[in-house]
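**Student:** Could you work out the structure for the sequence below:
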Amino acid sequence: MKGQQPIESLVYELSRLPGIGRKTAQRLTYYLLDQDEKDVESLAQALVTAKRETKKCSLCSNYSDQDPCEICANPKRDGSILCVVEHPKDVATMEKTGKFNGYYHVLHGVIAPQRGLGPNELTIPELLTRLGDHDFKEVILATNPTQDGQLTALYLAQLIQPMGIKCTRISYGLPVGGDMEYYDAVTVGTALENRVEIKEKK
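**Tutor:** This is a model prediction of the structure:
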């Protein structure tokens, strides 16, 4: 529509966000246009600041404004156990359970052949280097219970087990096909406590 190019541009940019369709993008656009300019500027500045000041932790690859991140820098955590998750948001979910006091490694995705995502697109090389440099006794594979999450967990187990490290998988109290961020802390905590060892097939 003529005369609405700035609006259409904002709708388009918002609709590119995950889970945001065009109707939701339009609703958000008109909501923002109704706000005071200083409030919109605060939002824009927060986006830019977060992007500029947030980095990946050199140890676990989680997002943080410091390196190493607060968790990796905490010597009181259990250095014998490492929990591997798909995304930074999963670290927050795990922390809410209060059931885990080890360290984390964030893959930033899963192996998904149908989307052209292989091991080299994830932080798997960094994970293997870390396991070789540190004396971890157990690795918890906490990828989501989806087809790609399961594929990734099995792939990692095949790489890690020859290193003499115990591999466990969070239990399936989590619905198959689900996403960890949508489960409550009790559900995730129970799945973590009831994890099972992945044993190499002979």
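
**Student:** Please count neighbours and contacts with C-alpha atoms only from this point.
**Tutor:** Fine.

**Student:** Is I165 in contact with F136, as I believe?
**Tutor:** Yes - applying CA atoms under 8 Å as the test, I165 and F136 come out as touching, 7.0 Å apart.

**Student:** quick one, helices of the chain?
**Tutor:** 5-15, 22-34, 37-53, 88-97, 124-133, 147-160, 185-193 (DSSP state H).

**Student:** Need those helices in CSV (columns: distance to C60).
**Tutor:** Listed next are the helices of the chain as CSV, based on distance: least, CA to CA, whole Å:
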stretch, distance to C60
helix 5-15, 30
helix 22-34, 34
helix 37-53, 17
helix 88-97, 10
helix 124-133, 8
helix 147-160, 16
helix 185-193, 19
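
**Student:** Could you also give me the structure for this next sequence, so I can compare it with the first?
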Amino acid sequence: MNDPIQKLVEIFSHFPGIGARQARRFAYYVLTRDSVQIKNLIDSIQEGKKTVIACSECGRLFSRKDAKLKLCDICADSKRETSLLMVVARDVDVESIEKSDIYHGYYFVLGGTVPILDEKPETRVRISPLQKKIEEKIKTGLKEIVLAFDLNPEGEHTVQYVSKTIAPLVEKNSLTLTLLGRGLSTGTELQYSDSDTIKNALQNRASVK
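**Tutor:** The predicted structure is shown next:
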């Protein structure tokens, strides 16, 4: 029989940014909770699997109150700026940007970043859906695409891959392609940046060269 402690450690070790030591701490923490806390955890996960879906427009996860609902609150908001589309790696990046209260355009969640040595980047991220989304947004007035990725080697590699892939659409339709500017320091992850830092980065965004 498999060791239940080790099984939990293996499960937690697959979580983003979690190493073996943290995974083991999580395992022991969970196993020392009382039955009520464990039940709440299990119920929350099961409820989330039933009600949380990916937005059909941007790919962002959201909790729907109506079974027929397919759009998140951002994509369903007709008052947002149709001329702007920001491409981010993860759902949590959308939350960080929204807290800054300076960006009011739409989003597209790429689903991750592209490792530098990856030979099949198209299997890592949602690049084809992004191209289709850009084509759709052009019809409703899209003028600028903002690439908002972590300021680290993998994030910069993703910028290169995405900008190269969508270049034909950008050039054909005279779109502006920009990056977050001054404000974010090297190595910074968007999800850990405060609102003022993100505001500065958005206000000082620069064109992709």
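
**Student:** so what number do they get for TM-score?
**Tutor:** For this chain pair, the superposition-based TM-score is 0.87 by TM-score structural alignment, normalised by the length of the first structure; 197 aligned residues with a CA RMSD of 2.1 Å.

**Student:** want to throw the helices of the first structure into TSV with mean neighbour count and distance to L141 of the first structure?
**Tutor:** Listed next are these as TSV, based on neighbours: other CA atoms under 10 Å; distance: least, CA to CA, whole Å:
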stretch	mean neighbour count	distance to L141 of the first structure
helix 5-15	15	33
helix 22-34	14	35
helix 37-53	11	28
helix 88-97	17	12
helix 124-133	14	12
helix 147-160	18	6
helix 185-193	18	10
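
**Student:** Which one, of those, ends up nearest to L174 of the first structure?
**Tutor:** helix 185-193 (6.7 Å; CA to CA).

**Student:** Can you spell out the matching residue range in the second structure for the closest one?
**Tutor:** Helix 185-193 of the first structure corresponds to residues 195-203 of the second structure when matched by TM-score structural alignment.

**Student:** if I look at E95 of the second structure, how far off is F62 of the second structure?
**Tutor:** Separation of E95 of the second structure from F62 of the second structure (CA to CA, to the nearest Å) stands at 11 Å.

**Student:** quick one: what's aligned to V92 of the second structure in the first structure?
**Tutor:** Match for V92 of the second structure (TM-score structural alignment): K89.

**Student:** Excluding covalently adjacent residues, which one is nearest to its match?
**Tutor:** E181 (6.9 Å; CA to CA, 6 or more residues apart in numbering).

**Student:** ok, the one you found - how many residues close by?
**Tutor:** Close neighbours of E181 of the first structure, defined as other CA atoms under 10 Å, add up to 16.

**Student:** For R64 of the second structure, see how far away the equivalent of Q45 of the first structure over in the second structure is.
**Tutor:** By TM-score structural alignment, Q45 of the first structure lines up with D43 in the second structure. According to CA to CA, D43 of the second structure and R64 of the second structure sit 17 Å apart.

**Student:** repeat for S56 of the second structure
**Tutor:** Distance from S56 of the second structure to R64 of the second structure, by CA to CA: 12 Å.

**Student:** about what we covered before: could you tell me how far the match of Q45 of the first structure is located from F62 of the second structure?
**Tutor:** 17 Å.

**Student:** again, but for K199 of the second structure
**Tutor:** 24 Å.

**Student:** Please apply the same query to V52 of the second structure.
**Tutor:** V52 of the second structure is 5 Å from F62 of the second structure, by CA to CA.

**Student:** Those two: who's more crowded?
**Tutor:** Neighbour totals were compared for V52 of the second structure and F62, and F62 leads with 17 against 14 (other CA under 10 Å).
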